[in-house]
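A.B. asks: here is the input, now give the coordinates:
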Amino acid sequence: MTEIIPSLASIAARYDAVFCDLWGCLHNGKTPYPAAVAALQGFRAGGGKVALVTNAPRPHATVIAQLDRMGVPRDAWDLVVSSGDAAQTAMLQGAVGQKVFHIGAVKDEDFFTMLPEGAVAPERVGMLEAEGIVCTGLEDDLTETPADYRAQLLLGKTRGLPMLCANPDIIADLGDKRLYCAGALAGAYEDMGGTALYFGKPHPPIYDLARARLGLQSDEARILCIGDGIGTDVAGGIAEVLDTLFITAGLAADQFGPDPATPDAGLLTDWLAERQIYPTFAMGFLG
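C.D. replies: Next comes the predicted model:
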């Protein structure tokens, strides 16, 4: 049964490292949560390592620059691992061919340009010339929905193009606005009969990358996965046989009673039972 805990500090001694999500846990897309920052700083002060593991579709250097602009202090984390990192590696290995059609925003341009030394990105072409699709998100996630891409996706499916999805998240909250992510387009593509490839949470590549970069032995390290995505952060951690901490005041904040900081135990139990996903721990806001 999931245990509701008062703070990360109350269980910190059990773990060598945490894999912590960003949006909904450490920040809201605009500003950091001070209590979450302090919790991660405290964990590191006690000797633990913190990997910020995010489904952002951009290389980790771009994510770090964004965190710096937000004011997230660097002593709150050891390293950043992104879905963009894992997906970019697959793209460079030819997962969806050497000619690709890109679906995504200008802000995702670093996915193709910020490459490992000596690497060459595939050529970006039109849908009719492409061997595959690379989806980093919607072109304008502030105004568009997956429905705006129906014709484009149908053409890709008809041509039998595989899609590399650089961010498995379906939705994210930017402040008080809910946005669609690349995972929503990949899901729509699969519903049409298309094939989508995923490399972020809850899929293994991003966890393997995080362990490797932290220098952890997968069968020895005590790792806690923290996140507000029940189908990504929590399901992914469980699949890796790791303990999980579900942040209830994130994406599902309206499901657990009137006070987001204090989830109702009964509502939480019923909600988790409906999904048959059971995190080890839960708390309102990370702190």
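A.B. asks: for the rest of this, base every contact and every neighbour count on C-alpha atoms.
C.D. replies: Will do.
A.B. asks: how many neighbours does M114 have?
C.D. replies: Counted with other CA atoms under 10 Å, residues neighbouring M114 total 16.
A.B. asks: let's compare: structure for the following, please.
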Amino acid sequence: MTRIIASLAEISAPYDVLYCDLWGCLHNGKALFPQAVSALQAFRRKGGAVVLLTNAPRTRHAVKRRLDQMGLPEDAYDAIAASGDATQVAMLQGAAGRKLWHLGPGKDEDLFSLIPDWLQDQPPIERVSLDEAEGIICTGPFDEFNETPEDYRGRFLSAKVRGLKMLCANPDLVVDFGETRIYCAGALAELYAEMGGEVLQFGKPYPPVYDTARSALADKGISVDNDAVLAIGDGFRTDIRGAQAEGIDALFITGGLEAARFGADSEAPDAALLDAWLAEIGLSPRYSMGRLR
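C.D. replies: The predicted model follows:
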């Protein structure tokens, strides 16, 4: 049974590191949540470290630029680990070939242009049309506000018949951009896999992005055991399953993607509804709360 808490400070003492999700926890794609920002700042003031662990299908550099634009103070976190970083490594090492069809919006350009120094010696990736491709790198729909996975069924059939492997840079199915729910790369990858295509995933809940998070901490001179890490997220498929697989305690933010399941007040989840749903899906986050604060 999960413990519903009112603030992060209630339970933060045993933890040295937070792995904190972005969308639905720290912001809604348009604006930061001030109470969430304050909670992370307070955790760092007590000596803890915060990794912003995101399924964003772009590098940490692009994620930081966006957070800077949104006004996130730098004293709210220590490092960023993005699904795009983990995907980029596999892409540059040739996991799906060297000639790739990029399925995704132009904002994910940094995957191809911001190459880490230690990967500069890899042969170049050539972006080509689907007809010429050896593989696919998927960062989302081309038009995430208007397209659905079904819009790609025909192209996916062609790719599957040719045996093209897909690298999925964001396992999330959907995110809420303000009040609008949009499809992510994970929804496209799910359809491709259902059609028989081969998919490699790199964000939460899969191991590569957690390796990226540990590397980001190591770069700061921080080494931590799993029992001193708390993962915070609103995605049960990604944040909570990923934490469970890694042996990390989890704080489930119920007021995010799944808010409609737990009563009328997104700030105060109904305990009976929450416990019944968690039992149904077989998950047991140690803590839950409506919004991060």
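A.B. asks: which of the residues in the strand or helix carrying A61 of structure 1 are buried?
C.D. replies: Using DSSP states H and E, A61 of structure 1 sits in helix 60-70. Neighbour counts over helix 60-70 of structure 1 (16 or more other CA atoms under 10 Å) mark 60, 62-64, 67 as buried.
A.B. asks: where's the most centrally placed residue in structure 1 relative to W271 of structure 1, distance?
C.D. replies: Centroid check for structure 1 by CA atoms, centre = their mean gives N55 as the closest residue, at 2.4 Å. N55 of structure 1 sits 24 Å away from W271 of structure 1, taking CA to CA, to the nearest Å as the criterion.
A.B. asks: do A239 of structure 1 as well
C.D. replies: For A239 of structure 1, the distance to W271 of structure 1 - CA to CA - is 20 Å.
A.B. asks: which of these two has more residues huddled nearby?
C.D. replies: W271 (16 against 12).
A.B. asks: now that one, what's its secondary structure?
C.D. replies: helix (DSSP: H, G, I helix; E, B strand; the rest coil).
A.B. asks: what does it correspond to in structure 2?
C.D. replies: Counting by TM-score structural alignment, W271 of structure 1 lines up with W277 in structure 2.
A.B. asks: what about the helices in the stretch 101-250 of structure 2?
C.D. replies: Per DSSP state H, counting those that start in this stretch, the stretch 101-250 of structure 2 carries helices over the ranges 110-113, 153-161, 185-194, 207-219, 241-246.
A.B. asks: and these, which is most packed in?
C.D. replies: Of these, the one with the most neighbours on average (mean count of other CA atoms under 10 Å) is helix 185-194, at a mean of 21.
A.B. asks: packing partners of that helix?
C.D. replies: strand 135-138, helix 153-161, strand 165-168, strand 198-201 (3 or more CA pairs under 8 Å, 6 or more residues apart in numbering; DSSP states H and E).
A.B. asks: reformat these into JSON lines and put distance to I5 of structure 2 next to each item.
C.D. replies: Putting those into JSON lines (distance: least, CA to CA, whole Å) gives the following:
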{"stretch": "strand 135-138", "distance to I5 of structure 2": "37"}
{"stretch": "helix 153-161", "distance to I5 of structure 2": "43"}
{"stretch": "strand 165-168", "distance to I5 of structure 2": "34"}
{"stretch": "strand 198-201", "distance to I5 of structure 2": "32"}
